[in-house]
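Enquirer: predicted model follows, preceded by the sequence.
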Amino acid sequence: MEMLCSLRTTTEAQRTALLQAPEALEAFLDDEEDFGDAKGSAFLELDIGEAWHGLQYLLTGTPWEGAAPLDFLVRGGEDVGDIASDEGTARIFTAEQVKSLSSALQQVTEKTLRSRYDTAAMQAQDIYPGTWDEPETEVDPLEELVSYFEELQKFVATVANRGEALLVHIG
């Protein structure tokens, strides 16, 4: 089973509602119209697919630990709960936490990411998807991670500028 990651904006009202009724999470992820913003603000979503664990490793130097807020792909925020269909879990971050995260992401350089990229170490530490030591394909895994990181930086900055909360779903 693939483990994919998506990030999605939520309003403060949606964040509160999801924390109070985690059983609504699956519907929230499947149908944004049921949870529309009264102000008419469109939600934003970023799909980083299987890159989530590689990014976690490059951002923190660890598979599952690291300092907040850069460990946000695997830790932090508030746990919304397991999705009923057994398709993963989700955590949600307040607008203030998103602003802090955005600031931290802006401080990360491509040079730092590249210096932490070590296929043997990533394979040994079982960084998902676990194909780091396979012969190179058409797409260079490091270049793909750097590209996803740039998208992530922009996305989180936009969410912070909008003053919204952020849901991180891996499933």
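Expert: Everything's here; your move. Residues are numbered from 1 along each chain as shown.
Enquirer: only C-alpha atoms for contact and neighbour calcs from this point on.
Expert: Noted.
Enquirer: now the helices for the chain?
Expert: With DSSP state H as the criterion, the chain has helices at 12-20, 25-30, 52-60, 95-107, 110-116, 119-124, 141-162.
Enquirer: buried stuff in the last one?
Expert: Buried residues in helix 141-162, defined by neighbour count with 16 or more other Cα atoms under 10 Å: 141-142, 145-146, 148-149, 152-153, 155-160.
Enquirer: what about versus this one:
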Amino acid sequence: MSMSLTMRRFDPDLVTGLSNDDAVRFALNLPTENAPMAEESIDFFQAWHVVHFLASGSDWDDTLPAGFMIGGDYWAQAHPEEEPFRLLDAGNVKLANQHLHDLSDELVNERLAQLASDESEIYGSPIPAEAHDLVISAFEEIRAFFSKAAANGQAVSKAMC
């Protein structure tokens, strides 16, 4: 399982014609000659799997829009043994954003309560009660990130390492 997830939001025109190596560097938010650094990036370490569960209600479903954290088009390959980085085009970003805002606080809190169980298969669970505010904060950070990306017609790249 990947330990971290880096997401970048950006103008989709920035990645047109990038080589695989430049796309990998871009997805990781590393400097490249052919593309600028991200307008905004977000890094999740172990918390990404918890946020994915809050958004999708599943451990590994990558079906869009609910599975936006791990779903999307294959884009760039960093290592042959690892899954390629993924890309959400501007249309899928808008769908993911709508999905995030359609989730009721009640449903998100129900899913968070499920993560307090020892039976959960989600990495990082069980989530102790004293960490619930941190998890909700991370979830709200993703909502804000996708709201900005959708409002600006941006795409989102995802690098799981």
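Expert: Looks like it arrived, so ask away. None of the values given here were measured: they were computed from a predicted structure.
Enquirer: returning to what we had before: looking at the helices of structure 1, which is closest to Ala84 of structure 1?
Expert: helix 25-30 (7.2 Å; Cα to Cα).
Enquirer: and that closest one, what's buried?
Expert: Leu25, Glu26, Phe28.
Enquirer: which strands and helices sit next to that helix?
Expert: For helix 25-30 of structure 1, there is no helix or strand it packs on, judged by 3 or more Cα pairs under 8 Å, 6 or more residues apart in numbering; DSSP states H and E.
Enquirer: residues in contact with stretch 17-37 of structure 2?
Expert: By Cα atoms under 8 Å, 6 or more residues apart in numbering, the surrounding residues in contact with stretch 17-37 of structure 2 are 6-8, 14-15, 38, 41, 75-78, 85, 157-159.
Enquirer: which of these count as buried?
Expert: Among the contacts of stretch 17-37 of structure 2, those scoring as buried are 6-8, 15, 38, 41, 75-78, 85, 157-159 (criterion: 16+ other Cα under 10 Å).
Enquirer: hmm, back to that, got a markdown table for the buried residues of helix 141-162 of structure 1, with distance to Pro129 of structure 1 too?
Expert: Shown next, in a markdown table, are the buried residues of helix 141-162 of structure 1 (distance: Cα to Cα, whole Å):
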| residue | distance to Pro129 of structure 1 |
| --- | --- |
| Pro141 | 11 |
| Leu142 | 13 |
| Leu145 | 13 |
| Val146 | 16 |
| Tyr148 | 15 |
| Phe149 | 17 |
| Leu152 | 19 |
| Gln153 | 22 |
| Phe155 | 23 |
| Val156 | 24 |
| Ala157 | 27 |
| Thr158 | 28 |
| Val159 | 27 |
| Ala160 | 29 |
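Enquirer: center of structure 2, which residue is that?
Expert: The centre of structure 2 sits closest to Met69, judged by Cα atoms, centre = their mean, with a distance of 3.5 Å.
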